[in-house]
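*Asks:* A predicted structure for the sequence below; I have some questions about it.
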Amino acid sequence: MRKTHLLGYAGFSGIFIFAISILLLHGRQPEISIRYDAMSYYVYGQLGWLLWAGLLGLGLGSLALAAGLWRIQKGAYARVGILCAGIWGTGLLIAAIFPTDPKGSWDQPPSTRGMIHFSAAIFAFIAITLAALFIAHAFIKDGHWKPVQKWIVPVTALTAISFILIMISIVSIFVSHGAPLYFGLTERLFFFMSLCWIGIASVGLLRSER
């Protein structure tokens, strides 16, 4: 089995680890609102270590995916997108190492670790959106992605739209002077679309064996 194939499975593994971690955390911490609260708050409740594990798994899986894409995609735009995918993975690892500030502290100055977490998350959100946009053309033209090509445009578009929604939610801090409006909902939507994009890219890596 070639290395590229293994990197494709690593991408799928990252999706699985993160998704299972969040589902388990939601079951154990129902007080964290899906509509209003960031997933990062899970770290302070029961089985909070699962958030660290989920971010670590998705971050490493994303870096493996970026390494695999680098091996088979040669275009300039694709390479820029792959670098952005690597930034996304790195941002997730940093966010895992530096937890966010506890829930209810939006009206207080952030701690150093809270600011690092927030900054890493913002850079990661921007990076995965740019990765999807830059690599979309290569995915459409490359036969490796034929089984999922019909999903490339809608998934890329929805990833961009979900990014806009989460940015609007974050900007609302300056209007409401409190927690971002519907941040929990927009963040979960954005992660769902990002996971869909990672899944599509992983399919291409697995098909690169053929």
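*Replies:* Received it, and whenever you're ready, just let me know what you need.
*Asks:* going forward, measure contacts between C-alpha atoms and count neighbours the same way
*Replies:* Will do.
*Asks:* how about the nearest residue to M115, chain neighbours excluded?
*Replies:* Using Cα to Cα, 6 or more residues apart in numbering and skipping residues adjacent in sequence, the residue nearest M115 is T100, 7.6 Å away.
*Asks:* doesn't R113 make contact with that neighbour?
*Replies:* Yes. Between T100 and R113 a contact is recorded at 6.8 Å, counting by Cα atoms under 8 Å.
*Asks:* between those two, who's got more neighbours?
*Replies:* In this view T100 and R113 are compared by other Cα atoms under 10 Å, and T100 has more residues nearby, 24 against 15.
*Asks:* P154 is in contact with C196, correct?
*Replies:* No. Contact between C196 and P154 fails when scored by Cα under 8 Å: they sit 10.6 Å apart.
*Asks:* neighbour-wise, which of those two wins?
*Replies:* For C196 and P154, the more surrounded residue by other Cα under 10 Å is C196, and the numbers stand at 18 against 11.
*Asks:* structure B:
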Amino acid sequence: MGLVGVLTFWTGLAALHALRTDLSVVNDYVSDYANGPWGPLFTVVTLVHGVGNLAIAAGLGLALGHDRVARLGVLLFTVATVGLIVAALFPTDPVGAQQTVTGLVHRVAATGSFALELVALALLGLAFRSAAAWRSYASLALGLTVVAALMLAWLLVSISLQWPPGLPERAALLTFTVWEFTTALLLARPVHAARALSTRGRGGRHGDAPEMV
């Protein structure tokens, strides 16, 4: 489900970029695709992405066990996903239009989702280092987290200085979704999933799982 969510989101955004040539990759936010004739497509692919992320959160909660850092990371990742779903259900205001409550809810949800997911990724990266079954993935996960932090910083600077926000937002989205995709890919591996379930079923700690092969 996590893989389907990310792939659907990537495919939908690629289609929207081709269909909505009136919007600028450099000057416009991704959320601007929610307005106009193809708005429902943006809403649907974002909701599918959100459902996929909930599946990733459930899988990580099962695979990483009772480690406190992992549990906090999974919780924040889940809350960030709820923010993503809320942002999809409450579209942003059209460019140049007067601010509405719906648009305000979207901005708050989207901003909070970005921030919470970044913290979640950092915590989960640390949890991966402590879990034998995930240790080989920890360096890549933490590397993607650092890149995501840099892209978010670029976005915040662009907003504060009134620079075009399109490229930094898309760069941040790409980094976050690559992390989600690679994590879901590992969760979907039959051998890895079986070992995680076996360890959970025996009541073992997440760090007791064998190395990934």
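*Replies:* It's in. Remember, predicted model here, so these are calculated numbers, not experimental data.
*Asks:* picking that back up, counterpart of the residue nearest to M115 of the first structure in the second structure?
*Replies:* In the second structure, T100 of the first structure lines up with T92, judged by TM-score structural alignment.
*Asks:* using the three-state scheme, assign that match.
*Replies:* The three-state assignment at T92 of the second structure reads coil, by DSSP: H, G, I helix; E, B strand; the rest coil.
*Asks:* that one contacts V108, correct?
*Replies:* No. Here T92 of the second structure does not reach V108: they are 10.4 Å apart, not a contact under Cα under 8 Å.
*Asks:* which part of the first structure lines up with the lengthiest helix in the second structure?
*Replies:* Scanning the second structure for the helix with the most residues, using DSSP state H, yields helix 101-130. Across the first structure, the stretch matching helix 101-130 of the second structure (TM-score structural alignment) is residues 112-141.
*Asks:* just the buried positions in that stretch, please.
*Replies:* By neighbour count on 16 or more other Cα atoms under 10 Å, the buried set for stretch 112-141 of the first structure is 114-118, 120-136, 138-140.
*Asks:* likewise for stretch 203-210 of the first structure?
*Replies:* Within stretch 203-210 of the first structure, judged by 16+ other Cα under 10 Å, the buried ones are V203, G204, L205, L206, R207, S208.
*Asks:* so of those, which ones are in helices?
*Replies:* V203, G204, L205, L206, R207.
*Asks:* would you list those residues in CSV and tack on distance to R35 of the first structure?
*Replies:* Output for these, formatted as CSV (distance: Cα to Cα, whole Å):
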residue, distance to R35 of the first structure
V203, 31
G204, 33
L205, 34
L206, 35
R207, 37
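*Asks:* list just the nearest of those residues to G89 of the first structure.
*Replies:* Nearest to G89 of the first structure among those, counting by Cα to Cα, is L205 at 17.1 Å.
*Asks:* which position in the second structure aligns with the closest one?
*Replies:* Aligned against the second structure - with TM-score structural alignment as the criterion - L205 of the first structure pairs with L187.
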